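In: Compute the structure for the input listed below.
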Amino acid sequence: AETIQGVGGFIVPPRGYFQRMADIIRSYGGVFISDEVQAGFGRTGGKWFGIEHWETTPDIMVMAKGIAGGLPVGATVARADVSASWRGKTLSTFGGNPISMAGMAAALDVMVEEDVRARARERGLQLRAGLDTLAARFDWIGEVRGMGLMQGMELVEDPFTKEPGPAVMKSLLEATRSEGLLIGAGGLNGHVVRIGPSLLIDEAEVGDALARLERACVRVDEGRSS
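Out: A predicted model of the protein is given here:
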């Protein structure tokens, strides 16, 4: 399971969710797998991996993307007994590519030296405060959710029924592009703004992005009112 759903719309499970999930899985003899491809390596703020926020230790963890700063690297780690249970041979055509491995090692060094966990937490709080302000102003922003520098805004057609707003998302994508700001769309209906900037983003850059997003929201709101 993803600790925070990525393409699914940055959905954050409640406290205790993964503890209960792991208990159920293990009661049937299964293993709990944590997918940290998007939430890993400081993205959620304060922790290296998203699952740590739920104080649960997975049996297997898969990771990629942030592990190497953009270079193609993926990894799977597991408990010793789980790894030992695999008796067959494994094969990977490009496994251990020296350029990717060197890039990964360098990226991990920078993550530790720059303390990206703390940076993501601090800048994430700044980003979240700005998004909450926008949500209070524009009623077609149905919810703001996320952790650290993994924040999402769910756009709706109606603030009471919470009907998904993919058309609103399309308008906002066009408006933000005009403002020089690139955002992503996610969620089952393509109506959730996904914001996941560089973990090295600074305070001024977050402020600038929020200002551009605000101007884009004003344009969308004016279009809906006309």
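
In: CA only for contacts and neighbour counts going forward, please
Out: OK.

In: would you list every one of the strands in this structure?
Out: Applying DSSP state E to the chain gives strands spanning 33-35, 60-64, 74-78, 141-147, 150-155, 184-186, 192-195.

In: need the contact list for Ala120.
Out: Residues counted as contacts of Ala120 (Cα atoms under 8 Å, 6 or more residues apart in numbering) are Gly42, Arg43, Thr44, Gly45, Gly46, Gly148, Leu149, Leu199.

In: Please give the structure of this sequence too, so both can be compared:
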Amino acid sequence: MEQSPFIGREAVAAKRKQYFYPCTAHFYRDAPQIVRGSMQYVYDENGKEYTDFFAGVSVVACGHCNPAITARTIEQLQQLQHTSTVYLTQPNVDLAERLEAVLPGRLRRSFFVNSGSEANEGALLLARMHTGRKGFIALESGLHGRTNLTMSVTGLQMWRTDKYLDEDVTFIERPYHPELSLEEAAARSVQSLKRVLEEKGDSIAAMIVEPIQGNGGMIMPAPSYFREVKTLLEQYGVLLIDDEIQTGYGRTGAMFAIEHFGVVPDIISMAKALGNGVPVAAFATTDEIAASLNRPSASTFGGNPVSAATALAVLDYIENERLPERAAELGGHLKRGLQQLQASYPALISDVRGTGFMLGAELTGNAAVTAAELTDDVLEEMKDRGYLIGKNGVNRNVLAFQPPLVVTAENIEGMLTVLNDVLLQASQKLSAAVPAE
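Out: Below you'll find the predicted structure:
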């Protein structure tokens, strides 16, 4: 019998425990070793196939190891791998030119980096440079990165690791509350913003937002929210930074999620899907604002030839395959299916929200079994049955559906059928659990 080239899940887990920091965790009680990917599928060390409905947290929007993209990555890798921005190369200027064609409004200047955290850090720096102000406004339960400044504007407590974060950040209520309508929650958030601006607007450089909060639980505001926010910010000369790290490049049914709200931000940050798994990120702005970032700077790996060539291939694939339109159509199909499951299990699913292929289903528990525990149960069962889904939310009780945008209607129907069986088990567990006296 031929020996497997893979060391196996137990050995991988043991090495992680021995050599990784203790902050590194994984979703599953019995986590598979993922060894191969092909479009919407991944495979473990035993050859078992899983349909991926999480896409590495919105990363592989064009599918795992998409041959149309990887061929161009390999071609560039064999031709020129690295030079840094202190030399002239063509792929990164071609990418910057290409981005201007898809970015909202007059955003046209791009600075390339390696990750979403770095893109948001750069966007925040740019806002300070342009306005000459230091402070920021952010939404409760937002997530913007793990550098010191991006962690400072992160509102999710579980991701605020550093005890010595920047104190020039003011948080306001996000435009969501389970006991309010979206319109009421939006009005509450806008009033909170107005109070902050009236008190210290002349010290605020920018407000940073996710148009749809991903890790915060798939929170999509009322349609008018960002228009009201932008109007208020402009009155005080405060910039709007649009964090599209998870939402960008077709996932929500538009190239960028902010387009659903009819607003053009001052600065936009992007990563994840732009490289389809290859590290590439950027923050972009207008000519006027970009002129403020004029002191010497560089990014050693940002916009390197391989990343830039890959991103160009990604943009070609998104356009050729009409992925935003596909996400809108099939995402609507998935959302309707989740809403039908909510109707079948009203005591278990409290809400279904989001748009396109950025959807969440919030679970509820009771005093005997928590919603977070039920969520973990569902993830484990779905994995055992061949489907990978995610979880997020303030209480880690929201099932997250962020698949590669290449999934098919058949994939969706198959997943919903299996999810129905798994939710039936979870519902029975919830009903059988008797809260302790």
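
In: Can you tell me which of the strands of structure 1 is nearest to Val7 of structure 1?
Out: Nearest to Val7 of structure 1 among those is strand 184-186 (5.1 Å), distances taken as Cα to Cα.

In: Could you tell me which residues make contact with the residue nearest the centre of structure 1?
Out: Residue closest to the mean C-alpha point of structure 1, counted by Cα atoms, centre = their mean, is Met150 at 3.9 Å. Counting by Cα under 8 Å, 6+ apart, Met150 of structure 1 makes contact with Phe10, Ala39, Arg43, Thr44, Gly124, Arg194, Ile195, Gly196, Pro197.

In: Which residue ranges of structure 1 form helices?
Out: 17-27, 80-84, 98-113, 116-137, 166-178, 203-225 (DSSP state H).

In: what about the first one, how far off from structure 2?
Out: Compared with structure 2 after fitting, helix 17-27 of structure 1 has a mean deviation of 1.3 Å; criterion: mean Cα distance after the TM-score superposition for structure 1.

In: Read off where that helix ends up in structure 2.
Out: Using TM-score structural alignment, helix 17-27 of structure 1 corresponds to residues 225-235 of structure 2.

In: Give me the buried positions along that stretch.
Out: With burial defined by 16 or more other Cα atoms under 10 Å, the residues of stretch 225-235 of structure 2 counted as buried are Tyr225, Phe226, Val229, Lys230, Leu232, Leu233.

In: Run a quick neighbour tally on the residue nearest to the fifth one when sequence neighbours are not counted.
Out: Closest residue in space to Leu232 of structure 2, ignoring its immediate chain neighbours: Lys194 at 7.1 Å, by Cα to Cα, 6 or more residues apart in numbering. Around Lys194 of structure 2 there are 16 other residues, counting by other Cα atoms under 10 Å.

In: From Glu183 of structure 2, how far out is the alignment partner in structure 2 of Thr57 of structure 1?
Out: Under the alignment (TM-score structural alignment), Thr57 of structure 1 pairs with Val264 in structure 2. Note on Val264 of structure 2: its distance to Glu183 of structure 2, by Cα to Cα, to the nearest Å, is 21 Å.

In: In terms of neighbours, single out the busier of those two.
Out: Val264 (20 against 16).

In: That one is in contact with Ile241, isn't it?
Out: No - the criterion here is Cα atoms under 8 Å, and Val264 of structure 2 misses it with Ile241 at 9.8 Å.

In: Can you add distance to Met61 of structure 1 and give the helices of structure 1 back as CSV?
Out: Below are the helices of structure 1 laid out as CSV (distance: least, Cα to Cα, whole Å):
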stretch, distance to Met61 of structure 1
helix 17-27, 13
helix 80-84, 11
helix 98-113, 17
helix 116-137, 19
helix 166-178, 33
helix 203-225, 31
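
In: With respect to Val73 of structure 1, which of those lies nearest?
Out: Short answer: helix 98-113, nearest of these by Cα to Cα, at 6.4 Å.

In: relative orientation of the closest one and helix 116-137 in degrees?
Out: When axes from the mean of the first three to the mean of the last three Cα atoms, to 10 degrees is applied, the directions of helix 98-113 of structure 1 and helix 116-137 differ by 80 degrees.

In: Relative to structure 2, which residues correspond to helix 98-113 of structure 1?
Out: With TM-score structural alignment as the criterion, helix 98-113 of structure 1 aligns to 305-320.

In: mind listing what's buried in the matching stretch?
Out: For stretch 305-320 of structure 2, by 16+ other Cα under 10 Å, it's 305-315, 317-318.

In: Export those residues to JSON lines and append columns for distance to Glu288 of structure 2.
Out: Putting the buried residues of stretch 305-320 of structure 2 into JSON lines (distance: Cα to Cα, whole Å) gives the following:
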{"residue": "Pro305", "distance to Glu288 of structure 2": "27"}
{"residue": "Val306", "distance to Glu288 of structure 2": "30"}
{"residue": "Ser307", "distance to Glu288 of structure 2": "27"}
{"residue": "Ala308", "distance to Glu288 of structure 2": "25"}
{"residue": "Ala309", "distance to Glu288 of structure 2": "28"}
{"residue": "Thr310", "distance to Glu288 of structure 2": "29"}
{"residue": "Ala311", "distance to Glu288 of structure 2": "26"}
{"residue": "Leu312", "distance to Glu288 of structure 2": "26"}
{"residue": "Ala313", "distance to Glu288 of structure 2": "29"}
{"residue": "Val314", "distance to Glu288 of structure 2": "28"}
{"residue": "Leu315", "distance to Glu288 of structure 2": "26"}
{"residue": "Tyr317", "distance to Glu288 of structure 2": "31"}
{"residue": "Ile318", "distance to Glu288 of structure 2": "29"}
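
In: for those, which one is nearest Gly56 of structure 2?
Out: Nearest member of these to Gly56 of structure 2, counting by Cα to Cα, is Val314, at 16.1 Å.

In: re the thing from before, identify the farthest-apart pair in the contacts of Ala120 of structure 1.
Out: Greatest spatial distance among those (Cα to Cα): Gly46 and Leu199, at 12.0 Å.

In: Show me which of the two is the more surrounded one.
Out: Leu199 (27 against 21).

In: how much space between the residue opposite the more buried one in structure 2 once aligned and Tyr317 of structure 2?
Out: Aligned by TM-score structural alignment, Leu199 of structure 1 pairs with Leu405 of structure 2. Distance of Leu405 of structure 2 to Tyr317 of structure 2, computed by Cα to Cα: 11 Å.
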